[in-house]
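Asker: take this sequence and fold it.
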Amino acid sequence: MNRELQGEVVARAGCGLSWETTLGGLDQAAFPMLGALDPYGDAVFNHRQIPALLGELDRLPVERGGVWVAEVQALCEVALRRPHHYILFIGD
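Answerer: The predicted structure follows:
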């Protein structure tokens, strides 16, 4: 989800992801942004963190990828083009 500062949802991803096959057990040292995500909690990425998130998505092993990666990348690009926009991962 891409949200601006006042809380308006600007864009939203259409697919979910299977935690076990995508982010579960991911090496947090190699993927600190993605590794910090929690399937039951929410996470927010700001304009300073989004480039690191994009870099990790580019390095993600193919077997952990899928449609969700392209959707998150697209949301990140929207957030980087607009001031005061954030990427939110909403758990459970």
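Asker: alpha carbons only for contacts and neighbour counts from here, please
Answerer: Fine.
Asker: number of residues surrounding Leu75?
Answerer: Neighbour count of Leu75, defined by other CA atoms under 10 Å: 22.
Asker: helix or strand: which one has it?
Answerer: Taking DSSP states H and E as the definition, Leu75 sits inside helix 67-81.
Asker: what lies in contact with that helix?
Answerer: Identification of contacts with helix 67-81 by CA atoms under 8 Å, 6 or more residues apart in numbering yields 1-2, 11-17, 47, 50, 54, 57, 85-87.
Asker: how about this one, so we can line them up?
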Amino acid sequence: MQVRGDSGDIVARARGAEWTSAFGDLSPALFPMLWGLIPYGDAVFNHRQVSLLLTELDRLPAACGGDWVERARELCRVVEQGSHRYLWFVGD
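Answerer: Modelled structure (predicted):
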């Protein structure tokens, strides 16, 4: 996971989630932000989407959880504290 600015500069980074099939089982209606994650592609969240992502992280099933959740929350805060910042989940 990375926080990048408009020019692509990396502002912060952390190790992301270990992919599990449980991510694929998430309901797109209940987890529209996390449902968009795939193991082999990038996903980018802007300032407005990060607030939605945070609420999804609060109710994430245990099968999808782990240490990465707190690291994701920290990076979300980095996005919220600056302008023109984006949270990137970098795929394989």
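Asker: which one of the contacts of helix 67-81 of the first structure is nearest to Phe31 of the first structure?
Answerer: Closest to Phe31 of the first structure out of the contacts of helix 67-81 of the first structure is Leu57 (8.9 Å), distances taken as CA to CA.
Asker: mind naming the longest strand for the first structure?
Answerer: Assignment by DSSP state E gives strand 85-89 as the longest strand of the first structure.
Asker: tell me what that strand is packed against?
Answerer: Strand 85-89 of the first structure sits against strand 2-4, strand 43-45, helix 67-81, with contacts defined as 3 or more CA pairs under 8 Å, 6 or more residues apart in numbering; DSSP states H and E.
Asker: would you mark the buried spots in the second one?
Answerer: Residues of strand 43-45 of the first structure classed as buried: Phe45 (neighbour count, 16 or more other CA atoms under 10 Å).
Asker: and whichever helix or strand comes after it against the second structure, how far off on average?
Answerer: Taking DSSP H and E as the definition, the helix or strand that follows strand 43-45 of the first structure towards the C-terminus is helix 50-59. Compared with the second structure after fitting, helix 50-59 of the first structure has a mean deviation of 0.4 Å; criterion: mean CA distance after the TM-score superposition for the first structure.
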